[in-house]
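Enquirer: sequence and predicted structure, then a few things I'm wondering about:
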Amino acid sequence: MFHKITKKLRRIVNNKIFIIFAIVIFLLIRFYFTTHESIPKLPESYIQSSDIDSKQCNLSLLESDGWFCESDSDWKRRKRIHRLQHKRNRISDDRYLFFQNNWEPTIHCQFERRIGNTGDGGKWICDVYRLRQMNTTDLLIYSFGSNGDFSFEQAVKNMLPKAEIHTFDMQLYKCPDGICTFHQARLGNGKDGDSKSLQMIMKELGHENRHIQILKVDIEGSEYDLFESLLNLSPSNQAKLPYIRQILFEIHLHSDYIDKSIERTHELFELFRANNYAIFHKEVNLDDPRNVFEFALIRLNTAFFTSQL
């Protein structure tokens, strides 16, 4: 009788040990998968931010195509600000103070900076330090409309020594040694006379499959043709649209047909928005403050504009 009781107790103890062992294994497995949570696939040009652990900023990484790394609460606050400002961005068609009344920045970069010459020629860049953190050294920069001023290119090269910089202008100039490669070309929609679209330029240079990290445009009114040709593609051709991280450009209102120019300007900024670009900086050109402004835009993921808060 005693032997049977001992055997039964031993079996109960063994069962308890097995159950405890199974529970420990389960908890260890759960802990492993919790702490090694897989991060969703990010774009090829994903930038590892050092701000916080990337596991804590999956939402912002995905919705900014790998550019911003912020806590979910800060990112949602950023999205709310963007949406509120966007609603106010097309207030008036009045000629007087048109740009003061329309198209303000809707997103902000913590460490944006102005590079190039002071005054005309310089541009604002969003958090350029992130480009130094990229997992790739394939940094492609395009600068349209130099007018012989290469201060922008020199500043970019100083900050990003490995960047490949191409500069374009209608007139013939020469880049400083080791700074950029110069191309004589007239930019536009590629249909008017001898103008070339961005897609034509990229194909000629063998850059069709590369990303442009910074596109700087200062082409004295031809920016409308250039961007309309670039962005106004049918849904079936959207795959042909080159990926451009930041667009820095000067825009001009045409005073000789102002009503049409104002409507075209509204349509252009709506086109940027439809192609996932948000304004992060705006600056008046004091040489002609009624007609000329500088804008800087950054490309985000479609989910930034469409997902729920």
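Expert: Structure's in. What do you need? Numbers count the residues shown, from 1 in each chain.
Enquirer: drop to CA atoms for contacts and neighbour counts, all remaining ones
Expert: Noted.
Enquirer: what about residue 115, how many residues close to it?
Expert: By other C-alpha atoms under 10 Å, 18 other residues sit near residue 115.
Enquirer: my error: substitute residue 158 in the last question.
Expert: By other C-alpha under 10 Å, the residues close to residue 158 number 12.
Enquirer: for residue 170, same thing?
Expert: Residue 170: 16 neighbours (other C-alpha under 10 Å).
Enquirer: next, the one to line up against it:
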Amino acid sequence: MLPLVSALSLAAPPSSSALPAHASHASKLNTNFHTLRNRTHSLHSPPDLQDIAARHRAQLLQSLQARRPSTNANRTSAAARASLLAQPRRAGFSSSPPSPLVNMREYFQSNWNVGTPAGADCGRIRRVGPAGDGGKNVCFDALPPPSEPCFVLSVGVGSNVGQPSDFRFEIDLHRRLPHCTFHVYDGTNFNRGPILDAPDFVTFFPKDFSSTVWRSYAGRHIDIFKIDCEGCEFNSFEPYENMANVEQLLVEVHGFKGHADVEHLMTELNKTHGIFYREPNIQFTDGTCIEFAFRNRGGRSL
């Protein structure tokens, strides 16, 4: 039997000088790899990565909280309205007034578009109500959670002649947001008499909407203001300062009033609200009636 010292010396690996050249090179590479791995591990150990992720989450949460108004009351205060209305006018088309030689279809084609200074963003646009006439595109980013009050003001539910009144938008919205309160106005229903088939969840007012009615809502926060009343939009929003209380506005603008009236209406609305969606009504008009969806420039999540 060999002595213990001799056995250990036989089992010991040869020195690098005794290895072939390629084996010695491989040994050095292996040593360098383990050294680099150990240094990387010491710099980015799991606790370090968790700390970095936690800091990023905290910074993101702080940023979101800073952008979100804390309560509805803050958005309807006099200071909030004054701040919003003091923002620079956002022209929807150009610095020159619209020419009477340009027809309304060409005017709408070139002006008041999404993605311009007149526009606003929305990440979750959902169709509410029917796919065709009567349905509206709603920005769900701007809606309150179930824990907060929700108020919907809807003007115009009269459908086409020979058809019953159209509450499909309100019914679909109530299905998605059952905690909302609904006030609905319609006094004419295309001159076919009063509306008698309003859903139970609706507080229905069988009269025309006007600036006088609009003033009665001064100071009240409105989450959705839907208005489709065959031209009443041109005299229903005054005073325009009260629009600062509206989170989002869904309105069909009827071009038969002409350039001056349309330009005045859109310019006033655009002071407080940006367009996040638009579509022409080509089923029942010549393309000069446009559905616009606005959201408040200082509202929820902006």
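Expert: Nice, thanks for sending it over. Since this is a predicted model, take the numbers as computed values, not measurements.
Enquirer: just give the TM-score of the two.
Expert: Scored by TM-score structural alignment, normalised by the length of structure 2, the superposition of the two chains gives a TM-score of 0.60; 208 aligned residues with a C-alpha RMSD of 3.2 Å.
Enquirer: in structure 1, which spans are helices?
Expert: 2-35, 58-63, 72-87, 98-101, 151-159, 198-204, 223-231, 258-274, 302-306 (DSSP state H).
Enquirer: onto which residues of structure 2 does the fourth one map?
Expert: By that I understand helix 98-101 of structure 1. Matched against structure 2 by TM-score structural alignment, helix 98-101 of structure 1 falls on residues 107-110.
Enquirer: now do the matching stretch: everything it contacts.
Expert: Stretch 107-110 of structure 2 has contacts (C-alpha atoms under 8 Å, 6 or more residues apart in numbering) with 93, 98, 288, 290.
Enquirer: filter those down to just the ones in strands.
Expert: Among these, the residues falling in strands (DSSP state E) are residue 290.
Enquirer: how many neighbours does residue 250 of structure 2 have?
Expert: Each residue near residue 250 of structure 2 was counted by other C-alpha under 10 Å, and the total is 23.
Enquirer: touching, it and residue 226? I think so.
Expert: Yes. Look at residue 250 of structure 2 against residue 226 with C-alpha atoms under 8 Å: they come within range, at 4.6 Å.
Enquirer: returning to that earlier point: and the helices of structure 1, which is most packed in?
Expert: By mean neighbour count, with neighbours taken as mean count of other C-alpha atoms under 10 Å, helix 58-63 ranks first of those at a mean of 24.
Enquirer: so what's the gap between that helix and the chain middle?
Expert: On the basis of C-alpha atoms, centre = their mean, to the nearest Å, helix 58-63 of structure 1 sits 13 Å off its chain's mean C-alpha point.
Enquirer: give me the nearest residue to residue 291 of structure 1, chain neighbours excluded.
Expert: The spatially closest residue to residue 291 of structure 1, leaving aside those adjacent along the chain, is residue 253, at 4.9 Å (C-alpha to C-alpha, 6 or more residues apart in numbering).
Enquirer: is it true that that neighbour touches residue 293?
Expert: No. The pair residue 253 of structure 1 and residue 293 does not pass the contact test of C-alpha under 8 Å, sitting 9.0 Å apart.
Enquirer: gap between the two ends of stretch 214-222 of structure 1?
Expert: With C-alpha to C-alpha, to the nearest Å applied, stretch 214-222 of structure 1 spans 18 Å between its terminal residues.
Enquirer: against structure 2, where does that stretch fall?
Expert: By TM-score structural alignment, stretch 214-222 of structure 1 lines up with residues 224-232 in structure 2.
Enquirer: identify each buried residue in the matching stretch, please.
Expert: 224, 225, 226, 227, 228, 229, 231, 232 (16 or more other C-alpha atoms under 10 Å).
Enquirer: I'd guessed the fourth one sits against residue 156; true?
Expert: Yes. Checked against C-alpha under 8 Å, the pair residue 227 of structure 2 and residue 156 is within contact range at 6.2 Å.
Enquirer: which neighbours do those two have in common?
Expert: Contacts common to residue 227 of structure 2 and residue 156, judged by C-alpha under 8 Å, 6+ apart, are absent.
Enquirer: mean deviation of the match of helix 98-101 of structure 1 from structure 1?
Expert: Average distance between stretch 107-110 of structure 2 and its aligned residues in structure 1, after superposition and using mean C-alpha distance after the TM-score superposition for structure 1, equals 1.1 Å.
Enquirer: so what corresponds to residue 110 of structure 1 in structure 2?
Expert: Counting by TM-score structural alignment, residue 110 of structure 1 corresponds to residue 123 in structure 2.
Enquirer: please tell me how far its match sits from residue 47 of structure 2.
Expert: Noted for residue 123 of structure 2: a distance of 35 Å to residue 47 of structure 2, by C-alpha to C-alpha.
Enquirer: do the same with residue 150 of structure 2
Expert: According to C-alpha to C-alpha, residue 150 of structure 2 and residue 47 of structure 2 sit 44 Å apart.
Enquirer: the two: which is more packed in?
Expert: When neighbours are counted by other C-alpha under 10 Å, residue 150 comes out ahead of the other of residue 150 of structure 2 and residue 47, with 20 against 9.
Enquirer: map the more buried one across to structure 1 for me.
Expert: So residue 150 of structure 2 corresponds to residue 139, using TM-score structural alignment.
Enquirer: can I assume its match is in contact with residue 164?
Expert: Yes. In this structure residue 139 of structure 1 lies within contact range of residue 164 using C-alpha under 8 Å: 6.0 Å.
Enquirer: contact partners for the residue mapped onto residue 133 of structure 2 from structure 1?
Expert: With TM-score structural alignment defining the correspondence, residue 133 of structure 2 maps onto residue 120 in structure 1. With contact taken as C-alpha under 8 Å, 6+ apart, residue 120 of structure 1 is in contact with residue 285.
Enquirer: any buried residues in stretch 87-99 of structure 1, and which?
Expert: Buried residues in stretch 87-99 of structure 1, counted by 16+ other C-alpha under 10 Å: 89, 90, 92, 98, 99.
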